[in-house]
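**Student:** the sequence and its predicted three-dimensional model are supplied below.
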Amino acid sequence: MRWFVYWIIVATGILLFVDNDHRVEWSKWMFVGFICVEAITIFVYIYIRSVYPKLVLILSQRYHNFWDIQPHIKQDQYTRRALFVWGKRYKFSYTGSINEQNLPHGYGKWTSEWRLGESLSGYWENGIPIGPFDSREYRTGYAFSNVRIGFATSCAGPFTVTSFKRAPELLFGVGCVECSVSGRFFSDLPKARVILDPFKDRNYDVDTVVRQIIHPDDFPESKTASAKRNTLIIDNTDQGLYLRGYVPENDAAYEKVVIERTENEDFDYSWQIKGWKLSPKPKEAIVFVPGFNCSMEAAFRLFGQMITLGTIPSYLKPFVFGWPGGNLIGVRKAVRVAQSQQVTDDFIKFIQELTRAGFTKFHLICHSMGARVVNAACKDFHRVFRLIPRNRRSSSTLSQVHHLPVLSSITYINPEALLNPFCEEYVDIIRNHTSLITIYGNNRDIALKTAEALEGFNPILGCNVNGIRSAFGGGDIENYSETIRYLMEVDVIDTTELDMNIHLARHSYFNLNKFIVDDVFDLIITRNRAKDREHRLLNIRGNVYGFLSAPSYVVT
């Protein structure tokens, strides 16, 4: 589309070099030429974007020998002719599961050496890659990733629309989203689609939804699965050593970790850890709560891009909680809906259903007005989350001694919630359920500044990074000791000075900024506080931290 502007610039530039005596005559010819060139540009754009893909699809379906596929001399490899070029042939191969029609079905790997071919590893359904999968273009190296996400929504839908209309019951479904992750980011990505659609088909039960949220590492054929099993995370906590994926056999294991390398009959190496044993496969859920005017499709694009850039492990299952967030002209109504008892009941029911499905740990991520949804629901957290015992040894054993799951972390990203109620009321409730509370704020967030004006200039949490300590009563060093009980359990990350992959409004950039993406998943996976993420964060004052990053204009 940029060529529409380019032709205008070219035509204007030519007229500048024409003398006044011939400018009128040249203008007529330039206008005719400009119209012709713009018409050709429109035709080429429509052909490439719409006609060409449909033409190839129709021809390949109608004529089975359209691609002239022939076996190659190497096993499991084939060749095909190039599109509309009868002489040249390209190699491709597929290894993996197939269906009765010999189409890719299940986990498999496709490789094509065509100029625009790709190498794709992941899940297929009747010949179509539907995700999860990882893909890389053969020549350019551009990389793409597709992830599956479960969702629950109380919005009447459909998937692409947001409104204030409520569904008669809480709806459950599954979707997937394909995102660019490296190289050139394509303008039509992220692209979300529904796999189990409760708006059209039927309302699916939670167990069906959970089974459909598959990860590439869930397949034994995946090479990444075996590679990640050779990684051991050891965290030095206040209670002692903590190993991800293991449970201690006795209290002495918290003080010392002894690892021995062993070799099996197939000459494969593995390790044994004395005093520790593998814990049952964990079921942890990351629940994303979007802001207002955000359809389920838009929430998938936001959260999906964040997941693909963060590369979460297979034991973390992503979910989106949708609520009737309305539209841009209904901001005040959206605030009332977000804090309504109906939305709170839906959120609590969603957590209860996931708990019934076997999830023992939860991580909440809320963006913008989604913070109001979580804050309003926190008064009922005692119904769905465990209270923190002050003499606990490690969070890894909490779910094994109580029927309620653990709220492992809660993360606010540019939260559109009133500052004073959060500091005076909600924090005291939330800290009874988790000690990992993180707020990412930006003092130049235009969307939150606008919301502040609509609230009668009452301070908003996400755009008042410096005001959080004051709201706790700790505005200066002398009063710091009075608020240490709260400050030590709230990490504030100031993103005001970040300017990489951040748009002008500075509100919905969290899913593209690699500093924030890596930091969020760092705290979720390792559960390290901000003070322990010193390789990325610098303590500015009190409980406020900033990223170690140079501004975009600084180059060498």
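**Tutor:** Thanks, I have it. Numbering: from 1, shown residues only.
**Student:** for the rest of this, base every contact and every neighbour count on C-alpha atoms.
**Tutor:** Will do.
**Student:** pull the number of nearby residues for residue 135.
**Tutor:** As a burial measure, residue 135 scores 22 neighbours (other Cα atoms under 10 Å).
**Student:** second structure follows, compare the two:
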Amino acid sequence: MIDDEPPPDDDDDTGPDPRPTKKMQQVYLDMHYRKMQRDLCGTQKKETKVFLAVVVTALGPARFMVVFYWCLVYWPLLTFVTGLVFSELFRVDGGGHILVYFLIAAEVLTIVTFIVVNYIYPKFVTSHWFAVSLSPRRYWNLAVTSYSKNEHKTTFEIEYDGKWGCLARRHHCRYSGQVNGAGLPHGQGVWSDDSYSGEILSGFWEDGKPSSPFKSRQYGGKGNTFVGVRLVYFMATDDSFESTKFYPTNENPPRVGVASVECSVAGDFMSHLPAAELVGEMTVEGENQVSVGSCCLALDQFSRRVDDAKSLKITSTSRGVSVEGHLFDVTGMPFTRRVQQIIVDVASPAPKYESLGFEDETGTADEGNGDEEMAPYSEITAAPSLRVEGWVKAKSKPALIFIPGFNSWLQHSLETFGQMIAMTQLAQNVYPILYEWPAAQVLTYRLASLMSASMNNRKNFLQLIEGLRSEGITDIHIITHSMGVQTLMAAFEDVDGAPSPVAKCFGPAPTLTGPHLSSGLENRLVCRSITLLNPDFPVAPFIERGFQTIRRVSSLITVVGDKGDQALFWSSLINGIFNRLQYSQPSPCDSRKTEAGFHFEHRVGRHIEEMCISAGSGSERMILRQTSIEKSIENASESNGEQDHWLDLDVIDTTGLDTNVNDLRHSAYNVNAILLR
């Protein structure tokens, strides 16, 4: 029986106990399982091989494609070549059967080996029987080489046999950090393992396992780097975590919670990543004082934000000058063009002293004899704080709301959004929130479009916005992908000629020089930006009224599109057929412009060159840019009468981009480093 008490400290004369405790073995086993996942699942690859005029494209996990190629390509090819080379030998009676038997035996052995290595062995080493009866200590010959413990952290180092047992050198793994009452890593800690597939992981631990946020780098190889992030989700659908319903519904109350996502961010990208899991259980929004806003504030315990700044990041862009984490005091906005200089005050803290607690010759501590100058005190040096004149610290971080596209279930949406957050530094500056709506399945595409504009979906999005405002989160950024833009347009669609309830929660669009909010609108939210990624929305209604409904609340709108987007091509075709058959479509997608007969319905993400209105339509002049340069262009066009006016938005055309773009050219934004930068 293995003793579960921690080994004595290194300072003890007896030295550390070479037997690892059960807790140490469990930590080693959990981290070893992470290594097995990386080794067995492999990296994401897209290979093309030609065999007998058949092109095989590997789109699945690497481990399945390996056994596929061995069984259908390599072994048959090897058997065929062997038959040609040794044709004289196999020409005797029954000689050809030997090759057939060899091929069958080799393929059966390959499949059995694949099943054992990928399924039976991982189940074996993670089973309760293995941990109790066989024990990892005996299996890997684990031995504790160092152990120390103090009030702040616990450190232990374990030596173990590698893949080839005693035939190869032994490896070392080490943990240093906080532990819980049971002796398991819990809190901030660092793990290092010097084997090729080992990793150096620094971040948060929970009950012996790494839990986001953390950052990890594989010890050997190409410097593969992994990041774990935490996201807040607002589930406004009746779907499950792992799948969507064929007939989408959202009759039940929305649920909220926090999720953890681990992603590859550098080097080789692992095929089993990103991987999402829920932290705790889903809770009905607003039940037991749990709201989407409170979930956001719970993320602050993992951030390093402090009240007094120790460093400042000052940035100058076309919008003006900004100081990270600060608002310009005059306008209340994060950037300004008014300042000619920025003055930073250095506030030195008052010196603090603490008693050294020296002992005198009698062995008693000297607590002072009334003479303060003679008392043994040590000065504590603290870093000075930085304060920017004319700027104030932001009370809270802004929220970044992501609305995924069609046929996206919660797990998939979390992994997609988490990959985008992990590839950037957004997690440090915003509260990342996923709004999951009823996205249906492939064959119910049109139902998903209708559900995006349903009354329940609009009410749920309003509940999300109000939940953020109730916790004092005032600045909002919104990102949509594909059909997710229809949820956004439905939420901001005018009701009987007046702004929608969601639009009424926001103040007017902030300008570069105007005040933060007008008098009487101090309780309104501020929509800092709206980004539409490959938007699946018809062009005509977007120009007629859709753009105006979001432009009135945000002055920074960006459309990211691709003229070769294949998914939006099929969307144009399918919607054109449904419209020709006079099937109903959601009200935000209705247009005053009707065309006779069948036609492709142009989508915003594929026809980004059409983001303009015809000259002379004065009713829409309010949505045009009003800079001095564009005013001159507008005046020139009035005399010309033929020049179009571009909408007041930014367009990013990714048509010519070949980096990290899949065949559909529709949903590779979350791993495209060029676009994310």
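**Tutor:** Noted; the coordinates are in hand. In this text, all values refer to a predicted model and were calculated from it rather than measured experimentally.
**Student:** TM-score them against each other, please.
**Tutor:** Comparing the chains after superposition, counting by TM-score structural alignment, normalised by the length of the first structure, produces a TM-score of 0.81; 509 aligned residues with a Cα RMSD of 3.5 Å.
**Student:** now for the counterpart of residue 315 of the first structure in the second structure: which residues touch it?
**Tutor:** Residue 315 of the first structure maps onto residue 429 in the second structure when the alignment is built from TM-score structural alignment. With contacts taken as Cα atoms under 8 Å, 6 or more residues apart in numbering, residue 429 of the second structure has the following neighbours: 325, 397, 398.
**Student:** which of those show up in the first structure as well?
**Tutor:** Checking these against the first structure (both residues aligned by TM-score structural alignment, their matches' Cα atoms under 8 Å), the contacts still present are 397, 398.
**Student:** okay, buried residues for the lengthiest helix in the first structure please.
**Tutor:** With DSSP state H applied, the helix covering the greatest number of residues in the first structure is identified as helix 20-46. Residues of helix 20-46 of the first structure classed as buried by neighbour count (16 or more other Cα atoms under 10 Å): 26, 27, 30, 34, 38, 41.
**Student:** neighbouring contacts of whatever helix or strand comes next after it?
**Tutor:** Moving toward the C-terminus from helix 20-46 of the first structure, the first helix or strand encountered (DSSP states H and E) is helix 52-62. The contact list for helix 52-62 of the first structure (Cα under 8 Å, 6+ apart) reads 66, 67.
**Student:** again, only using 6 Å
**Tutor:** Residues from elsewhere that reach helix 52-62 of the first structure, judged by Cα atoms under 6 Å, 6 or more residues apart in numbering: residue 66.
**Student:** and stretch 207-219 of the second structure, by the same measure?
**Tutor:** For stretch 207-219 of the second structure, with Cα under 6 Å, 6+ apart as the criterion, the contacting residues are 27, 184-186, 196, 198-205, 224-229, 260.
**Student:** put the buried members of the residues you listed into a ChimeraX selection.
**Tutor:** Typed into ChimeraX, the next command selects the buried ones out of the contacts of stretch 207-219 of the second structure (criterion: 16+ other Cα under 10 Å):
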select :27,184,185,186,198,199,200,201,202,203,204,205,224,225,226,227,228,229,260
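**Student:** next up, identify which helix or strand the counterpart of residue 489 of the second structure in the first structure is on.
**Tutor:** By TM-score structural alignment, residue 489 of the second structure lines up with residue 375 in the first structure. Using DSSP H and E, the secondary-structure element containing residue 375 of the first structure is helix 370-377.
**Student:** in that helix, which residues are buried?
**Tutor:** So, applying 16+ other Cα under 10 Å, buried residues of helix 370-377 of the first structure: 370, 371, 372, 373, 374, 375, 376, 377.
**Student:** now do the following helix or strand past it: which elements does it pack against?
**Tutor:** Sequence order places strand 406-413 as the next helix or strand after helix 370-377 of the first structure, per DSSP H and E. With contacts taken as 3 or more Cα pairs under 6 Å, 6 or more residues apart in numbering; DSSP states H and E, strand 406-413 of the first structure sits against strand 361-367, strand 437-441.
**Student:** quick one: closest of those to residue 252 of the first structure.
**Tutor:** Counting by Cα to Cα, residue 252 of the first structure lies closest to strand 361-367 out of these; the figure is 25.2 Å.
**Student:** tell me which element residue 149 of the first structure falls in.
**Tutor:** Using DSSP H and E, residue 149 of the first structure sits in strand 143-155.
**Student:** against which helices or strands is that strand packed?
**Tutor:** Taking 3+ Cα pairs under 6 Å, 6+ apart as contact, the helices and strands that strand 143-155 of the first structure lies on are strand 128-137, strand 166-182, strand 316-322.
**Student:** distance between the longest one and the chain's centre?
**Tutor:** It stands for strand 166-182 of the first structure. For strand 166-182 of the first structure, the distance between its averaged C-alpha position and the chain's averaged C-alpha position is 12 Å (Cα atoms, centre = their mean, to the nearest Å).
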